[in-house]
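K.L.:
dropping a prediction and its sequence here:
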Amino acid sequence: MPDHLQRIVESIRPLSPIQLSLLDSSGCALATDVVAHEDIPPFDNSAMDGYAVVAESAEGWLPVTGEVAAGDEPRLSVEPDTAVRIMTGAALPAGATAVVPVEHVDEDGERIRLRQAPQPGAHIRRAGESVEAGETVLVAGTVLDAASIGMLAALGHSYASVFPHPRVVIVSTGEELSDPGAERSPGAIFDANGYVLTALARDTGAQTVRRMIASDDEAALRETIEELLPHADLLVTTGGVSAGKYDLVKVVLAELGDVQFHKVGMRPGMPQAFGFIEADPGRVIPCFGLPGNPVSAYVSFEVFVRPTIRRMQGRRDLSRPRISAALEAPIESVADKVEFVRVTLRRRDGEWQARPTGNQGSGILRSLVEADGLAEVPSDRDHLDIGERVVVHLLRSV
C-alpha cells in the first residue's frame, strides 16, 4: 500500500498557478514565496492615544503644541519640554522618544503634567517591528487563511498567486443505483458513494461534479465520462473495478487512457485503479477507479485521492492529521495487508484511547458515522492487544 501511494503522489504535479483576489484566494495554497517590499509598520507610530514627548526632558507642565491623528502626514515635531497630542496608529512626530497614555497625565487646557516620568521608547511601535523589508513573510505552499490574507493586505497586495482548487468529477456506477429522492425500485439501493466522495472532495476545497450512471452499459458509461472530461482536472469513479461480470469501468478506463488495475495490500479497499486519461487534446488528467463498497470507497479516498488533490493544490500537508492512541479493545487483522479500522477516541489519564466502532464490514457505512478516525494496523501484524499503540488518522476534530 505505501508503495502504491508513493507512486501516485510522485506522478502528480500541482495545477498551473492563477491570480485571485485576496478574499477569493482563501483556502488556496500560495504558488510563490512572498517577500516584504517595505517595513511593517512602515513608520514609527503610537501604540496608544496620548501625548508624544521627549522622555528625557518631560517634567512639570508641558504645553501641547499640536495634534496628529492616524493617517496624517508626519509633519509635526516635538521639542524638549513640549508635547504633541497623538492618536493610536499615528506617525510619531520627529524628536519624540516616548508616548504617554492619556490616562497617565493631568490636563489643563492646552497643557499637561505627567504623573510619572516616561521610559524612552514607551508605547512606540517601531518601523519594521512586525516585518522587515526583504524578509520572506509567507512561503510557497502556505494555505491562505484570515491571518495570512491580512498580512498580504498589509503589504499592499490585492491579488495572490495561488494554485487553484481542482475540478473533480465523481462518477458512481451500477445498474442497482437510484438517486436519493427518487423512487427506489426492488433490488436497487440509493447512491451513497457518489455523495460520500463528493462531500470528501469538497472537504479538500475541490470543485465537484457528481454523476450517477444507473446502467451497466459500456457505451453509456464511456459517453458520460467523455462528456465530463473537458470539465475535469481529476476523475474519480466508484464501482466496477473488481472482477465481476458487469464491472465495465475497467474496460472503459483502459480504453480511454493508461490506467492500471491493482490489488493493493490494504483492507478495506483492495481493488484499485489509477492512471491518466486524455481530457482534451494534449491535456491528460489523473484518474482513480475506487471500489464500490461504501467504506472501501471512503477509505480509498482518504488514503489515495486526498493526497492527490492536495498535491494538485500545491499543498505540503497531503494527508489528515494523525495521533498515537492506545487500544481499549483487541483488534484481529489479516496478514500481509495494511488494515484501517474505524475507531472512536477519548482522552483518559492524559492520553488518547481508541476503540473499534463495531462491525468492520466494508459495507457498514454507519461504522464511519460513529468513527473519529482510522486506526492503521501494519501489514506484519494480525493481532493487536489491549494497550498497544496505533497510529490513528483523524477524520474529525477531537
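P.N.:
Nice, thanks for sending it over.
K.L.:
only C-alpha atoms for contact and neighbour calcs from this point on.
P.N.:
Noted.
K.L.:
right, and S178 touches A192 too?
P.N.:
No - applying Cα atoms under 8 Å, one finds S178 not in contact with A192, separated by 9.4 Å.
K.L.:
tell me which of the two has more neighbours.
P.N.:
More crowded of S178 and A192, by other Cα atoms under 10 Å: S178, with 19 against 16.
K.L.:
which ones are touching that one?
P.N.:
Shown in contact with S178 (Cα atoms under 8 Å, 6 or more residues apart in numbering): 184-185, 188-191, 214.
K.L.:
A further structure is provided below for comparison with the first:
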Amino acid sequence: MKKLTPLADALDHILERAQPMDVVESVRLQEALGRVLAAPVTSDIAVPGEDNSAMDGYALRAKDAGQALAVSQRIAAGAVPEPLTPGTAARIFTGATVPEGADAVAMQEDCVLNEGVITITADVREGQHIRRAGQDIQAGEQLLAPGRRLRPQDLGMLASVGVATVRVYRPLRVAILSTGDELLEPGQPLSPGKLYNSNRYTLQGLLQGLGMEVIDGGIVDDDAAGTREALSRAAASADVVITSGGVSVGEEDHVKDAVRSLGELGLWKLAIKPGKPLAFGHVQGTPFIGLPGNPSSVFVTFCLIARPYLLKRQGCAEIEPPSVRARADFSITRVGTRQEYLRAILSIDGEVMRVSVGENQSSGVLSAVSRSNVLAVIPPGMTVSPGDTVEVFLLDLLSG
C-alpha cells in the first residue's frame, strides 16, 4: 500500500509552486475591501493634525485650575481657536483643537458654570484629556505593507489620512468544475440515482469570500473527451482550475487522465480525514487543483490546501489562519492513522472555551459543516478525553 502523504508535505510542495499575481491596478478606496495591496501605503499627514480635546469640557492652564476662571471663547470641532488668555478657560468640545497656551482639558462634569465663570471641582494635571498631534499616525509613517488583505478598519484608517486610491493585485480568476453523471442542479426534479450539486455552491462561496473572481464551468459528465474539453476551456480563461470529484481510482474518474493528457498531474493520498485523494498539477500551463468529491471533504481540503495556495497566488503575505486551544467536551478512544478535522462547535463557558462535536462525521454529511463554527484537529495516534485541550480553527477565518 502506498504511504499516505502528510498534509504539511503536500502543502509545502504546492506553496513552493504558488507564483504571486503580477497584475496590478488602482482602485478607489470604496472598492478595495478584501483586495490585496501591491504597494506600501504611507501617510502624508499626521493624525491628529493638532492637539485636540478628548472630552467635552474646558481648556485651560493646569496651574490655573484652583481659581475661578472666566470663559473667554467657545471652540467647536473644526474651528480655529484664538490663543488662550492666561487666567481664563475656553469652552471646548470633543475633537476640537486645543488653543495655544492651554495644557489641559477639564471634563464638563467636573466644572460648575455660573454667569460665564467656571469653578473646577476635581484635580487637573498637565496634558489631561488632550490627544497630542500625531499620536495616532505620524507624517511619513508607513501604514500598510504590500500583501495586506484590506479589512474595513484598514479602509477607515487610509481614509483618515486622505488616501483615495490604492494599488492592489487583480483578483485571481478561478474556474470551478463539478464532475459526475449523478449531479443535478437545484431546481431540477430529483430522479433515482441522482443528487444535487452542492460542491459548486460551496466552492463558489468560499472563493467569493476570498475576494476572487469565479468562472463557473458547470457540471462535467463522466466522459473522457468531454472532461478534456471542459478542462481545456477552463484553463484558457482562468488563473487556476479547481475540480471536485474525479480524482479517485474509479473507472469513471476521468479527470486524472484528462489532466495528464493536457499537462502534468501529481496525485496524493493525504494522511487527513476527511479528504484523502488530492491532485495538483497544471492544464496547458494553468495550475490545477483536484479536490475530492464528497461534500465535507471538498470543504476541508479547500480550507487546508487550496485556500493557502490561492491566497499566496493572490499576493497575500498572511496565508495561515490562527488557531486557538479549547477544552474538549467529547471523547475519542479509537486511535486513528490520519490527522482528523472534526466539524465542531466552539462555545464560551465563562472564561473557558469549549468544543463539542456531532456524532456523524462522515465525509458525505455536509449538514455537519453547516452546523459547525470550527474544525477541531485530532493528530494521528491521539485519543481525547473530556477536559483535554485540542486545537481548533475558526471557520469564519478559514472561509473568508
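P.N.:
Received, thanks. Not measured: the values here are computed from a predicted model.
K.L.:
rewinding a little: show me the subset of the contacts of S178 of the first structure that the second structure keeps too.
P.N.:
Retained in the second structure (both residues aligned by TM-score structural alignment, their matches' Cα atoms under 8 Å) from the contacts of S178 of the first structure: 184, 188-191.
K.L.:
among those, who's most crowded?
P.N.:
Neighbour tally across these (other Cα under 10 Å): the maximum, 20 neighbours, falls on D191.
K.L.:
show me what that one aligns to in the second structure.
P.N.:
Taking TM-score structural alignment, D191 of the first structure has N197 as its aligned residue in the second structure.
K.L.:
measure that match to L203 of the second structure for me?
P.N.:
11 Å (Cα to Cα, to the nearest Å).
K.L.:
show me where the stretch 151-300 of the first structure has its strands.
P.N.:
Taking DSSP state E, counting those that start in this stretch to define them, one finds strands in the stretch 151-300 of the first structure at 159-163, 167-173, 177-178, 189-190, 207-213, 234-238, 257-263, 266-267, 271-280, 283-290.
K.L.:
which stretch of the second structure lines up against the third one?
P.N.:
Counting by TM-score structural alignment, strand 177-178 of the first structure pairs with residues 183-184 of the second structure.
K.L.:
longest strand in the second structure, please.
P.N.:
strand 339-349 (DSSP state E).
K.L.:
how far apart are that one and its match in the first structure?
P.N.:
Compared with the first structure after fitting, strand 339-349 of the second structure deviates on average by 4.1 Å (mean Cα distance after the TM-score superposition for the first structure).
K.L.:
now do the contacts for the closest residue to Q207 of the first structure other than its chain neighbours.
P.N.:
Leaving aside its sequence neighbours, Q207 of the first structure sits nearest to R167 (Cα to Cα, 6 or more residues apart in numbering; 4.7 Å). Applying Cα under 8 Å, 6+ apart, one finds that R167 of the first structure lies in contact with 206-209, 231-234.
K.L.:
between those, which has the most around it?
P.N.:
Counting by other Cα under 10 Å, top hit in the contacts of R167 of the first structure: L234 with 25 neighbours.
K.L.:
so it touches V168, yeah?
P.N.:
Yes - if you go by Cα under 8 Å, L234 of the first structure and V168 touch, sitting 4.9 Å apart.
K.L.:
where in the second structure does stretch 152-159 of the first structure fall?
P.N.:
Stretch 152-159 of the first structure covers residues 158-165 of the second structure once aligned (TM-score structural alignment).
K.L.:
distance of D33 of the first structure from R115 of the first structure?
P.N.:
As judged by Cα to Cα, D33 of the first structure and R115 of the first structure stand 48 Å apart.
K.L.:
how about the strands of the stretch 151-300 of the first structure in JSON lines, adding distance to R111 of the first structure?
P.N.:
Shown next, in JSON lines, are the strands of the stretch 151-300 of the first structure (distance: least, Cα to Cα, whole Å):
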{"stretch": "strand 159-163", "distance to R111 of the first structure": "47"}
{"stretch": "strand 167-173", "distance to R111 of the first structure": "66"}
{"stretch": "strand 177-178", "distance to R111 of the first structure": "82"}
{"stretch": "strand 189-190", "distance to R111 of the first structure": "80"}
{"stretch": "strand 207-213", "distance to R111 of the first structure": "63"}
{"stretch": "strand 234-238", "distance to R111 of the first structure": "71"}
{"stretch": "strand 257-263", "distance to R111 of the first structure": "82"}
{"stretch": "strand 266-267", "distance to R111 of the first structure": "80"}
{"stretch": "strand 271-280", "distance to R111 of the first structure": "76"}
{"stretch": "strand 283-290", "distance to R111 of the first structure": "73"}
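K.L.:
hang on, the earlier thing: of the contacts of S178 of the first structure, which is the nearest to A243 of the first structure?
P.N.:
Set against A243 of the first structure, the nearest of these by Cα to Cα is A214 (18.9 Å).
K.L.:
count the neighbours of the closest one for me.
P.N.:
18.
K.L.:
distance-wise, check the equivalent of E264 of the second structure over in the first structure relative to P14 of the first structure.
P.N.:
Counting by TM-score structural alignment, E264 of the second structure lines up with D258 in the first structure. Distance of D258 of the first structure to P14 of the first structure, given as Cα to Cα: 20 Å.
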